[in-house]
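*Asks:* After the sequence you'll find the predicted model.
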Amino acid sequence: MPTYAITGATGQFGRLAVAELLRRGTAPADVVALVRDPAKAADLSASGVDVREADYDRPETLEPALKGVDALLFVSGNSVGARVPQHTAVVDAAKAAGVGRIVYTSVLRAASSDLPVAPDHVATEGLLAASGIPTTVLRNGWYTENYFGLLSQAEATGSIASATRGAAVSPATRADLAAAAAAALLDESTAGRTYELAGPSFTLTELAAAFSEVLGREVVHHEVSVEELTAGLQAAGLDAGTAGFYAAVDVATAGGALEGSTADLEELLGRPATPLTDALRAARV
């Protein structure tokens, strides 16, 4: 049987992907969990999953961890500014170890996106194309969970604010995107394809209405300027760099960077994407 490996297997996304592989009938012995700290994967090891140390910042750990892997789910790193050298190390190690196929988690419409995270993903897609390893590119939209912080704010204040200028966003739940990644990993025919993965679309005004429904109280959305948003984020305790990052995301959102179709996601899932209100209610449990 093929051996399937997942990087970042103790992270939120990676754990869901491992669980989905097992749910779909993959034998635990055929699943390799690649983690920075094996002690944090004791539960996976106890279930029969092969846990191996693999640290993006320690390239010497990568090639040995990838030996014997037929298909790799390469979950992108989360260190902005460090991704390109980290990802270069992973691709080099995969090539040296003889990995047969890679599934990579990129960002929605990476090549044309104004999102501040897009350049790292464009660079990685280029590395993968140059490697010669058959690759499936999963261009993931934003996680629905990214809006759960706003849900808490809405519950406390009855309002949310953005500088999205009425543009729609199309996030998907982390579980849906992880399930899609597992499906792509198991299906050799996805090699060579790029999937634009997005969930159901809504504006921030529609998000406020969904918050109202879930919370049982009126929530309103206020459109503000980028400067007002940045100042508000800093007043809430964010440092200037982080506040600027989130403001840049809203600017990109206003330009359509986070809006997409559910077609590719639902093709991989074999079912409809999780509706927004269902995700919000689950977050409240």
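*Replies:* Yep, that arrived.
*Asks:* Could you use CA atoms for every contact and neighbour count after this?
*Replies:* Noted.
*Asks:* Next up, the contacts around Asp57.
*Replies:* Gln86 (Cα atoms under 8 Å, 6 or more residues apart in numbering).
*Asks:* now it: how far from Arg36?
*Replies:* 9 Å (Cα to Cα, to the nearest Å).
*Asks:* try Phe211
*Replies:* 37 Å.
*Asks:* again with Gln86
*Replies:* When Gln86 is compared with Arg36 (using Cα to Cα), they lie 13 Å apart.
*Asks:* Which parts of the stretch 51-200 of the chain are strands?
*Replies:* 71-74, 101-107, 135-140, 159-162, 168-169, 194-197 (DSSP state E, counting those that start in this stretch).
*Asks:* Alongside the first one, take a look at this:
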Amino acid sequence: MSIVVTGATGHLGRLVIDALLAAGVPADTVAAVVRDKEKAADVAARGVELRIADYDRPETLDDTFRSGDRVLLISGNEIGRRVAQHAAVIDAARAAGVAQLAYTSVLGGPDADFELAAEHKETERLILGSGLPYTLLRNGWYTENYTEQLAPVLQHGAVVASAGEGRVASAARADYAAAAAAVLTQDGHLGKAYELSGDTAWSFAEYAAVVAEQSGKDITYRDVPAETHLSVLTGAGVPEPFAAILVDVDAAVGRGLLARTSGELARLIGRPTTPLAVTVAQALQRR
């Protein structure tokens, strides 16, 4: 039996591998599913088994999983293609007889009514219909979704969004990785759906204030209409279809859908979630 992490060379996948090894899981019982062996050379160097497969080529998944494996399906990042990709993984996991399929879904699950959630909801439906022992990790927003975009904020002195006074209960990506490691290594998580989010929900005005304080620059929050926000994003080079999805997310923030603070993430990882100010500081230090 192995603990198998798909998408293992992505940001979250690498952090899950880190969390598993830090928790004392023997490296030779961890398997990383990757498309590119060369990109995973550093993972293999840690003693982790590489299993080469591609979500878009279901035949490559035929021998990816073993009976009794505990599998983490990290959602793909190609919007519009994810349901078919996830279905291929689910089918392969079911054929292999895995002991657990954990999936990184979206906060709110069936109640999430914004466009970005649609493929997650369909994937949940496929998992529930598969008969596999499952754990649904309904992840809220990563704080890095924002801090990795600090360059234009610092350049223009503004956090631009169309979320009004909406709040985001984000947490660091490493917090969500630690939660995934916990459900893969502990008993009692089968058949569960966890609503995972940060301990504290913050507004964009508060985010701007934190960036201003830590950077020493004048940073304000500019709340703009959705149409203006779309124009700002496309003007910055974001493809219009994806820009429209981001604007739709801000509308969901404005409706309070990403402000839930259930405390389930902190309970799973056994500590408070990483504060916004800490992740901002780390991002500024890397600049």
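*Replies:* Done, it's in. What you see is a predicted model, and the numbers here were worked out from it, not measured in a lab.
*Asks:* hang on, the earlier thing: closest to Glu266 of structure 1 out of the strands of the stretch 51-200 of structure 1?
*Replies:* Among the strands of the stretch 51-200 of structure 1, the nearest to Glu266 of structure 1 by Cα to Cα is strand 194-197 (8.5 Å).
*Asks:* superposed on structure 2, where does that closest one end up, distance-wise?
*Replies:* Here strand 194-197 of structure 1, set against structure 2 after superposition, deviates by a mean of 0.7 Å using mean Cα distance after the TM-score superposition for structure 1.
*Asks:* how far out from the middle of the chain is that strand?
*Replies:* The chain centre lies 12 Å from the centre of strand 194-197 of structure 1; the measure is Cα atoms, centre = their mean, to the nearest Å.
*Asks:* Residues in contact with the helix or strand that it is followed by: which ones?
*Replies:* Note on strand 194-197 of structure 1: by DSSP states H and E, the next helix or strand toward the C-terminus is strand 202-203. The contact list for strand 202-203 of structure 1, computed with Cα under 8 Å, 6+ apart, reads Gly166, Ala167, Ala168, Val169, Ser170.
*Asks:* same thing but at 6 Å, please
*Replies:* Ala167, Ala168, Val169 (Cα atoms under 6 Å, 6 or more residues apart in numbering).
*Asks:* before we move on, back to that, give me the more crowded residue out of Phe211 and Arg36 of structure 1.
*Replies:* Using other Cα atoms under 10 Å as the criterion, Phe211 of structure 1 and Arg36 rank with Phe211 on top: 28 against 20.
*Asks:* Mind putting the strands of the stretch 51-200 of structure 1 into TSV with mean neighbour count and distance to Thr230 of structure 1?
*Replies:* Shown next, in TSV, are the strands of the stretch 51-200 of structure 1 (neighbours: other Cα atoms under 10 Å; distance: least, Cα to Cα, whole Å):
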stretch	mean neighbour count	distance to Thr230 of structure 1
strand 71-74	25	33
strand 101-107	26	24
strand 135-140	24	26
strand 159-162	20	10
strand 168-169	24	20
strand 194-197	22	29
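*Asks:* Can you add distance to Gly14 of structure 1 and give the ones you listed back as CSV?
*Replies:* Shown next, in CSV, are the strands of the stretch 51-200 of structure 1 (distance: least, Cα to Cα, whole Å):
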stretch, distance to Gly14 of structure 1
strand 71-74, 9
strand 101-107, 11
strand 135-140, 14
strand 159-162, 30
strand 168-169, 24
strand 194-197, 17
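*Asks:* what about those, which gets the closest to Tyr246 of structure 1?
*Replies:* Of all these, the one in closest proximity to Tyr246 of structure 1, counting by Cα to Cα, is strand 159-162 (9.9 Å).
*Asks:* just how off-centre is the closest one within its chain?
*Replies:* Distance, centroid of strand 159-162 of structure 1 to centroid of chain: 24 Å (Cα atoms, centre = their mean).
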